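*Asks:* mind folding the following:
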Amino acid sequence: MLENFHIQDYYGKIITTVILIIVIYILRFILRKVVLKFSEISLKSDNRSKLIIKYFNSLLHILFVIFIILLWGVDTGQLFGFVGAAITFIGVALFAQWSVLSNFTAGVIMFFAFPYKMGDRIRIQDKDFPIEAEIDDIQAFHTILITEEGERISYPNNLFLQKAVVIL
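*Replies:* Below is the predicted model of the structure:
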């Protein structure tokens, strides 16, 4: 088996892999700078920007693995069958926990398009449970609000996108 192995046959794939690794690290660096700059301009918290950077890095790593698999010619039929089954299983599990997924998605949306920032006093227009409070922290799944009475309320992020919110 080793007598048929010639490193020269793999130079193209090795060079392409090295280039792909360099591109991934450059993209990670650029995305980090862009997210941190956006965070600084829009007065977002450092914790939220670190979380968004982690999401982007995870996406880049997944894309890297897919490109490497395609580049090196792994039997994609069996691999994609396994991945498809795994994604289906995970999808069913997440569907069972749709509120977690919707809060996570809302947290990402709120990072880029949320008009409020920490320290703002707000009123959530909810006929059953109106809330007037100050935004203490905005996290991936929920936002921490503090009322005038000192109560700490953990408010789901997906409800922020569904309810009318007034800045006081």
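
*Asks:* C-alpha only now, for contacts and for neighbours.
*Replies:* Will do.

*Asks:* next SSE downstream of the longest helix along the chain?
*Replies:* With secondary structure taken from DSSP state H, the chain has its longest helix at helix 11-41. Downstream of helix 11-41, the next assigned helix or strand under DSSP states H and E is helix 46-72.

*Asks:* for that following helix, packing partners?
*Replies:* If you count contacts as 3 or more C-alpha pairs under 8 Å, 6 or more residues apart in numbering; DSSP states H and E, helix 46-72 packs onto helix 11-41, helix 98-113.

*Asks:* recalculate using a threshold of 7 Å.
*Replies:* Here helix 46-72 touches helix 11-41, going by 3 or more C-alpha pairs under 7 Å, 6 or more residues apart in numbering; DSSP states H and E.

*Asks:* let's see this one next, to set against the first:
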Amino acid sequence: MKLPEIQLLETALVVLAVIVGRRILGGVLKKIYQNLDLQERRFRLINKIKDIILYAVALVFILTIWSVGQSDVLLFVSSFLTILGITLFAQWSLLSNITAGIILFVNHPAKVGDRVQVLDKDFNISGDISDIGLFFISITTDENNEITIPNSMIFQKMVKIGVQAPPKPQ
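*Replies:* Next up is the predicted model:
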């Protein structure tokens, strides 16, 4: 076989390994999810992170197969990270919301479905957490309004967890 044919075959094997790896790791993660009774949103995020890591490893293998030089890859990665850094520096609040979102997801005692009250002198908000996203937390109030609060604001305000719902009018 000629070199390009071998490279195509090796690339196909890497793609096949990614497909099989996704299925196997997805099954393992699903069993862990069911055994630990994790929230569905957390499972989906962990699944996405698994896919990103798997694709990054596959990309490294494919670049190695096709003999792309390390200096070329390093130039591309450094250029990409520079552009990303400038973008995030220009939008510092976005970076703080992303960081806050990750910390809220992993370590904050309030989870999706919990009843909370955000204690603010101007806007006292209480309701059920309906979503914790990358940038915002969504809270459904007693009046069935959906309110979004930037993640970084949750770190700046006091939050009461497990607040009693007001009695419903009869």
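
*Asks:* nearest the geometric middle of structure 2, what residue?
*Replies:* L45 (5.0 Å; C-alpha atoms, centre = their mean).

*Asks:* rewinding a little: buried residues in the longest helix of structure 1?
*Replies:* 17, 24, 28, 31-32, 35-36, 39 (16 or more other C-alpha atoms under 10 Å).

*Asks:* let me have those residues in TSV, extended by distance to V65 of structure 1.
*Replies:* As requested, the buried residues of helix 11-41 of structure 1 are exported to TSV (distance: C-alpha to C-alpha, whole Å):
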residue	distance to V65 of structure 1
T17	11
I24	11
R28	15
L31	19
R32	20
V35	23
L36	26
S39	29
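
*Asks:* pick out the most distant pair among the residues you listed.
*Replies:* Within the buried residues of helix 11-41 of structure 1, T17 and S39 form the most distant pair, 32.5 Å apart (C-alpha to C-alpha).

*Asks:* and R121 of structure 1, how many residues sit next to it?
*Replies:* Each residue near R121 of structure 1 was counted by other C-alpha atoms under 10 Å, and the total is 19.

*Asks:* meant to ask about L84 of structure 2
*Replies:* 12.

*Asks:* give the equivalent position in structure 1 for it.
*Replies:* In structure 1, the residue paired with L84 of structure 2 is I90, using TM-score structural alignment.

*Asks:* what does stretch 103-120 of structure 1 rub up against?
*Replies:* 43-44, 134-137, 139-142, 156-158, 167 (C-alpha atoms under 7 Å, 6 or more residues apart in numbering).

*Asks:* filter the residues you listed to the buried ones?
*Replies:* Judged by 16+ other C-alpha under 10 Å, buried ones among the contacts of stretch 103-120 of structure 1: 44, 134-137, 139-142, 156-158.

*Asks:* inside strands: which ones of those residues?
*Replies:* In this view, these that belong to strands under DSSP state E are 134-137, 142, 156.

*Asks:* any chance of the residues you listed in TSV, with distance to W98 of structure 1 too?
*Replies:* Listed next are these as TSV, based on distance: C-alpha to C-alpha, whole Å:
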residue	distance to W98 of structure 1
E134	27
I135	25
D136	26
D137	23
H142	14
P156	13
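
*Asks:* list just the nearest of the buried residues of helix 11-41 of structure 1 to I69 of structure 1.
*Replies:* The closest of these, once distances to I69 of structure 1 are taken by C-alpha to C-alpha, is T17, at 10.5 Å.

*Asks:* which one in structure 1 is aligned with G133 of structure 2?
*Replies:* In structure 1, G133 of structure 2 lands on Q139 (TM-score structural alignment).

*Asks:* is it true that that match touches D46?
*Replies:* No: applying C-alpha atoms under 7 Å, one finds Q139 of structure 1 not in contact with D46, separated by 10.7 Å.
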